[in-house]
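Trainee: Sequence first, predicted model second:
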Amino acid sequence: MQDLTLVMAQLDPLVGDIPGNADRAIEAVREARIEHGADIVVFPELFLSGYPPEDLLLRPSMEARLRHARAHMAEKMARDVLVIIGYPGVREGKRYNLAGLLYDGQWQAEYAKQALPNYEVFDEQRYFLPGMTPLVFEHKGASLGILICEDLWDGGPVQAACDAGADILVSLNASPFHHDKPTERRRLLEQHAQDVQRPIVYVNTIGGQDELVFDGGSSCVDGFGQLQVLAPSWQAGLMPVQFVQNEDGWVPQSGEIEPSVEAEETLYCALVTGVRDYVNKSGFKGVVLGLSGGIDSALSLAIAVDALGPQRVQAVMMPYHYTADISKADAAQQAELLGVHYEVMPIEPMVDAFMATLAESFAGTERDTTEENLQSRCRGVVLMAISNKKGLMVLTTGNKSEMAVGYATLYGDMVGGYNALKDVYKSWVYRLARWRNTQSLAIPERVIERPPSAELAPDQQDSDSLPGYDVLDAILMRYIEGDMSAEAIIDAGYKEEDVYQVVKLVDRSEYKRRQAPVGVRVTPRGFGRDRRYPIVNGWQPGE
């Protein structure tokens, strides 16, 4: 009878900070050894470079920096712990996604990822060549089969590692979050473990990188697919897994299992993580946003406060003629409720000055959306001026439903550095706002209950120009994430006029979305990395 302690290092590397990531690994191994008596410490995929490093991989100095970091680790790392860590590497002129095994001051072996994903947000075939052989490494009587992320989803490398004699499968991952992704992962682990009758250790990264967020959820299932250990989502930390060897092989013992939570909580944590890490890793002092008294800016403010703390958040109400008194009151109430710095800056003098300048050019024309957009652009100028002066990033507040149909103003409410709600449909905005208020009151109830309005014209409501958000979101989900044609959506029971209106607006608004800030990706098909359509094209919406 033997036992083995493996520690899953669910940590948040910084992309490009190779020396810093190496030092983070050294410190984590030291802590895992002292606190948990670790025999093995496993880090996520591409931990040393951070994930995804994108075209940093093409920099000539990348390999030299990695070699230096690995030499530093070999010198400083605890020698009686097997360290398994991910990094890119050039071997014989070819670049691979690697897992390196470090023990007793020596790099003992390397495994090259075999399955390279090239879908959704993944673009690994641009950078890497696939490995061709499994790696099984023996440590303290246990034969460890090494896998990297997509190897597990592909399945072929799993069987190859078992055929090569693996007792325990160890998978290094950088698996981005989206709706239902944790459930998909759980099913995958259960199925593969049952198929090969081996325990699987799944180590995932944590934190935000540009629009991607990583939820962690590192876990271990036994050879029957039963969950034995599950690390907390959205929290960095070290999670031990105890293995005992008996007549059935190496068996993971039951340990800590993070309880499941509501979908709203998971999504809210993803948004908070995205905002927090984008602002902090970019070096901004905090954020500033326009607080209109509407639901989107209200939810964005709550997210910003939960991500950064109230002392790093400034909210600005910028009223005009059409701003309702209750909008002003609700914005002030929320700002006081959350304890943020709050200012009121009327935009009437700016709008009047622009209109006076444009009066001759606009002579003989009728009032239209031009004047509405001008209000929004004045607000954008105010926010950007505050940003420049105070070193605060502008957090823009448009949701996915609006971004999809172009219900936003270029250089106006689209001005900003980051958007917490960019990939959140309007119907989910309401769900998240209601959930957040169950934790503590953060959004005045009247903001949630009022019909949504841009307040750029008298008595304006969103429903004046768009289908109701329940219908709009249902159509958008089918068109954007399901790739359904207009006819197929109509056949599913939606009105023809609504479908064609929405589909045309989505196609026509691609140029706007290309100029929009990045934002947290939380659906399987976010605007940006994984939905790339030509701006100029002759595609017809019915196709």
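Mentor: Sure, I can see it.

Trainee: Please count neighbours and contacts with C-alpha atoms only from this point.
Mentor: Fine.

Trainee: in what helix or strand does the residue most central in space within the chain lie?
Mentor: By C-alpha atoms, centre = their mean, the chain has its centre lying nearest to Val213, at 2.4 Å. Assessed by DSSP states H and E, Val213 sits inside strand 212-215.

Trainee: And the contacts of that strand?
Mentor: Around strand 212-215, the neighbours that count as contacts under C-alpha atoms under 8 Å, 6 or more residues apart in numbering are 174-177, 204-208, 233-235, 270, 273-274, 520-522.

Trainee: Check it against this one:
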Amino acid sequence: MKIAIAQINPTVGDLSGNAQRILEAAIQAADLGADLVLTPELSLCGYPPRDLLMRPSFITKTKRQAEALAKALPSDLSVLVGIAEDNPSAAMQGQKPIFNSMALLQSGKVKEVFHKRLLPTYDVFDEDRYFESGTKASSFLLQAERESIHVGVTICEDLWNNETFWGKRTYSINPTQELVENGVDLVVNLSASPYVYAKQVLREDMIAHEAKQHQRAIVYVNQVGGNDDLIFDGQSVAFNRQGELVCRAAAFSTDLKLVNFDIDKQDLQPAVIETTLLAADAEIWSALVLGVKDYARKCGFRKAVIGLSGGIDSALVSAIAAEALGPQNVLGVLMPSPYSSKHSISDAEQLAKNIGIPTETIPIGQLMSGYEKTLDDLFKGTESDVTEENLQSRIRGNLLMAVSNKFGHLLLTTGNKSEMAVGYCTLYGDMNGGLAVIADVPKTRVYSICRWLNRKQALIPNNIITKPPSAELKPGQVDQDSLPDYEILDDILERLVQKQQSADDIVAAGHPAATVEKVVRLVTRSEFKRRQTPPVLKVTDRAFGMGWRMPIASQWSLELSAESDKSK
């Protein structure tokens, strides 16, 4: 039996377009002799559809599109397609109105529909908001000529509840275990698993463990592409019953792979394994390029605009945008102020030349003077402070938004995660934009990726990498006037934000108490800023996006001071 892994890039809500992508993959698979084609979770409507799922017309049209797709498919091919399916018991039993399902399309019809059983409700997932859980193990008999295999169907989270792998059971049932007890020959898992740095290693370890424990081959297909803040990396895999990798699809691009299930051996045969997993900087770079490319394409943007400061953050974002959209489609805008150093201007110009993007220069000195003069009477008797510094950023933000409005360019913000965490950014200034490209990338990682980019040629001017980072909002300013060294800051932030450690834990790890208290205070008081940021491309397991749900009006500090007091 030949099984095709169709790693496609759906667009949320593009029912006809997604159906066409599935049809094209199916025709290609049929030409290769496939008997069964696997597509990702909710592949027909795109994942995640979020509150589109609350619209009855969306569910109805998805069903009709599935029926139309079934008629268009090759008649001798079976295809599993992800859909949202009505729950007929919802009104009578007070259940959720729909299921997260896979439809089996065969012989021109929707033959069977299988429902997802485990619904994740953590981080970016909120499936219990929409879906009812399936109640029974899902499987079907796949027949080709005189042969048949019993295929067990799982959907994404259904595979993530192996107690012996995780050391605990998150859900009361284990769908894979039930399928094995029902005598399936093969388990397939149809997923839309968002990208997080190094997640593929965890996925492969988990699937290998599951296959070896249950002595069943597993084929896992994952969505690829960017949808809003989420990036899907693909990297679909297949493991034989010994837990050995026999196939891996491409990372961060669409792909079609064929695996052969030997009925006599009851196992998968070796197939194509794409290159070994990417190193950290290459992996994050690839994810961000795909995220920008798909966000622009799926939102209807052809070009982007970026404010070029001569700093490392705007340099990295410019390089990502040039790779994603083509350098001719990225406009860099230099907006020097009286405080801008000569090297910042020359560094920005050299960067633009290196990556091949056009630039425009708009000096803002006169605009700054105009603002200051306008505010003179109101501010009389006060000292110059961060207010005047922020005027520069807000002037630049207004100019960039004007360019975006006039020419229809997507404005990309350039702030990194370290700055977002501690509020070292300006509302209605450098936070202006339609997409926060590196707002989930710590400053130290920004440097690391830029050094990686320069491994073959000096794409990022060396001076940008080696000079002290500065916002240049006043004479002689550097970031470390206000913040700890970024190596220290990023370690504290990783412990505080991602590992959920208390201030006492972080101090015990070796950081000075005063530094930790300052960082905790900055993170806590900056929540109102983060709430107003553009969509943040997610590359870590704790991003400042839809999975971050901290209150703004709160008297609770992240330092957990009440618990700390009790322990002293």
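Mentor: Received, thanks. As the structure is a prediction and not an experimental result, all values here were calculated from the model.

Trainee: Quick check: the aligned residue for the residue nearest to the centre of the first structure in the second structure?
Mentor: Residue correspondence to the second structure (TM-score structural alignment): Val213 of the first structure is matched to Ile231.

Trainee: Let me know the helix or strand that the equivalent of Val41 of the first structure over in the second structure is in.
Mentor: Residue mapping for Val41 of the first structure onto the second structure gives Val37, with TM-score structural alignment as the criterion. Val37 of the second structure is part of strand 36-38, with elements assigned from DSSP H and E.

Trainee: Could you point out the helix or strand that follows that strand?
Mentor: Taking DSSP H and E, what comes next after strand 36-38 of the second structure is helix 56-72.

Trainee: average gap between that following helix and the first structure?
Mentor: On superposition with the first structure, the mean distance recorded for helix 56-72 of the second structure (mean C-alpha distance after the TM-score superposition for the first structure) is 1.2 Å.

Trainee: from memory the match of Val41 of the first structure sits against Ile8, does it?
Mentor: No - Val37 of the second structure is beyond contact range of Ile8, at 11.7 Å (criterion: C-alpha atoms under 8 Å).

Trainee: of these two, who's got more company?
Mentor: Val37 (26 against 23; other C-alpha atoms under 10 Å).

Trainee: Enumerate every residue touching that one.
Mentor: With contact taken as C-alpha under 8 Å, 6+ apart, Val37 of the second structure is in contact with 3-6, 26, 29, 77-80.

Trainee: One more pass at 7 Å, please.
Mentor: 3-6, 26, 78-80 (C-alpha atoms under 7 Å, 6 or more residues apart in numbering).

Trainee: Of those, just say which sits nearest to Arg55 of the second structure.
Mentor: Arg55 of the second structure lies nearest to Leu80 out of the contacts of Val37 of the second structure, by C-alpha to C-alpha, at 23.7 Å.

Trainee: what number of residues lie near that closest one?
Mentor: 25.

Trainee: And the strands in the stretch 251-400 of the first structure, which stretches?
Mentor: 286-290, 313-317, 341-344, 392-396 (DSSP state E, counting those that start in this stretch).

Trainee: so which of the ones you listed comes closest to Leu152 of the first structure?
Mentor: Across the strands of the stretch 251-400 of the first structure, closest to Leu152 of the first structure is strand 392-396 (C-alpha to C-alpha), at 37.0 Å.

Trainee: Now do the same for Ser61 of the first structure: its match in the second structure.
Mentor: With TM-score structural alignment as the criterion, Ser61 of the first structure matches Ser57.

Trainee: For Ala84 of the second structure, see how far away that match is.
Mentor: Counting by C-alpha to C-alpha, to the nearest Å, the gap from Ser57 of the second structure to Ala84 of the second structure is 12 Å.

Trainee: which of the two has more neighbours?
Mentor: Under the neighbour definition other C-alpha under 10 Å, Ser57 of the second structure and Ala84 were set side by side, and Ala84 has more, 27 against 11.

Trainee: Reduced to three states, what does that one come out as?
Mentor: The local conformation at Ala84 of the second structure, judged by DSSP: H, G, I helix; E, B strand; the rest coil, is strand.

Trainee: I figured it hits Ile98, correct?
Mentor: Yes - the pair Ala84 of the second structure / Ile98 is scored as a contact, 6.4 Å apart, by C-alpha atoms under 7 Å.
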